[in-house]
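> Fold the following.
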Amino acid sequence: MHTFPDRYSDTDCRSTQQRGTKPGPRLARRRFSLSLLGLTLIGRNINAWAQSDAGYPSRPVEIILPFSAGSAADAISRLCAQALSQKFGQSFIVENVAGAGGVIGTGKVAHLPPDGYNLVVASAATVVMAPFLYHKLPYDPARLVPIGTMGDSPVVVTIPAKSKIHTLAELVAAAKAAPGKLSFGSGGSGSAAHIAGEMFQWKTGTHFTHVPYRGVGAAVPDLVAGRINALFSSYPSVRAMVQAGSLRVLAVASHRRSDLVGMNIPTAAEAGVKGYIQSAWNGLMGPAGLPAGIVNKLNAALNEILHDPATVKRLAGMGMVPIPGTPAELAKRIADETAEMRALTKIVKITKN
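This next block holds a predicted model:
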């Protein structure tokens, strides 16, 4: 029969409750040593975390953009990444991981360590709409940590320049006179342009026929040709054709008129559709557990970049406006838009993937 040495004898190893006596001197010393070791390790970890926040970033940071290259989101992400690289003296590298409406790239970051070296470009598509469009997401949007909003593109109501309709009120009247006769295009079922179109119908009590395309860019030529009647999309996606005189903007879905679109273009509320506020925004977020010190450091740097006149000018050239602010403001925006999306899905049937 195998026996243990005296220092691990049954007498010392039994619990004190079983024996009803105080622990022996050897066991007491061992417990004290282990407790001291545990406190030392905890102290070292806390110190390491503090040093990590203070010295962040000490190596390249990867920013996952869950959309394809060449998009407005791609442009603003690379602009901010370049500025962050210059500010911190470390590379901020944008990697495009497109697929499933941004779900694949966002899901990748959500499961990476929250050390500040893996961030994700968020949008309404990935953190507001996705939970209502997919039966099972590989991430929980509520657990992603907001860092700050980067930029915003106003959503505009656009029609062919040759259309006989000239105002938003006329578009609503025509849609009500013949439900389902007028059509609107989008970048696909569940895309931002699709949801913007559904929101418009909800706010106006109209019914359009939805024509999904593989990206908003594919819908623009058909809108110019008059094969579809309207498009509810971000301004950058139609800007070239508007400036060329091939498309006409009826209204901008924002609280106030936009210098980017033209101060002569009314807001939806001014044109008779109250409460129709839509925009295509992009923000920076991180995995759950991202330390507050890193969040605050990145937010401060991002706000400084977005206040820079050179950045403002470059964003204007992309059809976007900078949106500096706090992590809490981004969180509130996501919460407000989620509540509106939830209300929409109770009225409009949106098929989940």
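
> use CA for all of it now, contacts and neighbours both
Noted.

> Please report how far Leu231 lies from Ala301.
Between Leu231 and Ala301 the distance is 36 Å, computed by Cα to Cα, to the nearest Å.

> to compare against the first, here's another:
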Amino acid sequence: MSILRRDVLRLSAGLAALPAVSRLAFADTYPSRPVRVLVATSAGGSTDIIGRLVAQYLSDKLGQSFFVENRPGGGNNIGTEMAAHAPPDGYTLFMANSVNAINNSLYENLNYVFMSDFVPIVNTMTSPCLMMVHPSVPAKTAAEFIALAKANPGKINMGSGGIGSTGHLGGELLQMMAGIKLTHVPYRGEAPAMTDLIAGHCQMVIATTGSAMEYCKAGSVRAIAVTLDMKLDALPDVKPLSDLLPGYMAIGWSGLVAPKDVPAEIVALLHKHASDALAQPNIKQRVIDMGGVVPGGTAADFGRFMAEDTERWAKVIKVANIKLN
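Sure, this is the predicted structure:
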């Protein structure tokens, strides 16, 4: 081999190695400036709250400011698109939630693809929903409600937080799996849906525990099922809907993700410290107070969870032919 050819090969090998070396060096110095955590919802919601708690912990541990920036609007799509198109350098992160899994199929012309434009970091919180009825409804269990609905097709009003909300799709999944027909009444959020359920203007609502728990405890509404495959400590007598309809699940969730192509070393660093944050007693208790649980697990576990949730709602949206007006 000539000296010239040997030098060219060495140079080529060195150039090929540069991206990996620079990525590693970059990860070693990360973060060297403030990190933005985009939230596609308004301040005060569960996704925003848990995002701020984790961001503060990361700030304390990593010596740089991790600050939350709310970019609501467009059914969560404005903030999500901004995050998807951010540079993959670890300085823009995103608090994804269950709405992203739904929007992936609900909207036809998004300028991003949720499952391919983000990489998972950590699942911060899952929130089961409660299936509730007005006290006047003669059904004390999910089985009794389904029997009532079968005897009265289309005559029971099902309220929800809006078209495409977790409660709406959870209700559609219930109808598909139980073989019943309800009349959907969408509201502008879970709060007004709960208000009308309490007033008796609708007969059934599926809503997150954070929105519904206090009304169940007060007896204003009757919880007849939980939409996770486990009982809740706060409502030990309420059985999972999956006991009656195997495989049924409808939950809200939120988690930290990053734009695709962020160096794996940065993802690993953020996963470690964000997981440590979620293990802190004060943060874990705050999650519980919001009606949620901390799932734990690896970044890969979170990725599989997001994919399963996205696929679940894609099937429901297609079968129920749900479209936005």
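
> Overlay them and tell me the TM-score.
TM-score of the superposed chains, computed with TM-score structural alignment, normalised by the length of the second structure, equals 0.92; 323 aligned residues with a Cα RMSD of 2.3 Å.

> quick check: longest strand of the second structure.
strand 118-133 (DSSP state E).

> Can you name every helix or strand that that one contacts?
Judged by 3 or more Cα pairs under 8 Å, 6 or more residues apart in numbering; DSSP states H and E, the packing partners of strand 118-133 of the second structure are strand 204-208, helix 209-218, strand 222-226, strand 251-259, helix 264-278, helix 299-320.

> can you tell me which of those comes nearest to Ala191 of the second structure?
Closest to Ala191 of the second structure of those, according to Cα to Cα: helix 209-218, at 6.8 Å.

> With neighbour numbers in mind, choose between Leu231 and Ala301 of the first structure.
Ranked by neighbour count (other Cα atoms under 10 Å), Leu231 of the first structure and Ala301 place Leu231 first, with 29 against 15.

> Aligned to Ser68 of the first structure, what sits in the second structure?
Following TM-score structural alignment, the counterpart assigned to Ser68 of the first structure within the second structure is Ser42.

> Would you mind confirming that its match is in contact with Gly74?
No: using Cα atoms under 8 Å, Ser42 of the second structure is not in contact with Gly74; the gap is 11.8 Å.

> Tell me the secondary structure at the spatially most central residue of the first structure.
Here the mean C-alpha position of the first structure is nearest to the C-alpha of Ala122 (Cα atoms, centre = their mean), at a distance of 2.2 Å. Under DSSP: H, G, I helix; E, B strand; the rest coil, Ala122 of the first structure falls in the strand class.

> Return the most buried member of the helices and strands packed on strand 118-133 of the second structure.
strand 204-208 (a mean of 30; mean count of other Cα atoms under 10 Å).

> Residues contacting it, please?
With contacts defined as Cα atoms under 8 Å, 6 or more residues apart in numbering, strand 204-208 of the second structure is touched by 127-134, 156-161, 166-168, 170-171, 190, 193-194, 197, 251-252, 291.

> Tell me the counterpart residues of it in the first structure, please.
Under TM-score structural alignment, the match for strand 204-208 of the second structure is residues 230-234.

> what's the mean deviation for that stretch versus the second structure?
Compared with the second structure after fitting, stretch 230-234 of the first structure has a mean deviation of 1.1 Å; criterion: mean Cα distance after the TM-score superposition for the first structure.

> ok, back up a step: between helix 209-218 and the longest strand of the second structure, find me the angle.
Taking axes from the mean of the first three to the mean of the last three Cα atoms, to 10 degrees, one finds strand 118-133 of the second structure and helix 209-218 inclined to each other by 20 degrees.

> Specify the next element, helix or strand, located C-terminal of strand 118-133 of the second structure.
Counting by DSSP states H and E, the next helix or strand C-terminal to strand 118-133 of the second structure is helix 142-151.

> List of residues touching that next one?
138-139, 155-156, 178-182, 224-225, 241, 244.

> okay, now the residue nearest to Ala55 of the second structure when sequence neighbours are not counted: neighbour count?
Distances taken as Cα to Cα, 6 or more residues apart in numbering place Phe66 nearest to Ala55 of the second structure, at 5.1 Å, with adjacent residues excluded. Residues lying near Phe66 of the second structure (other Cα under 10 Å) number 25.
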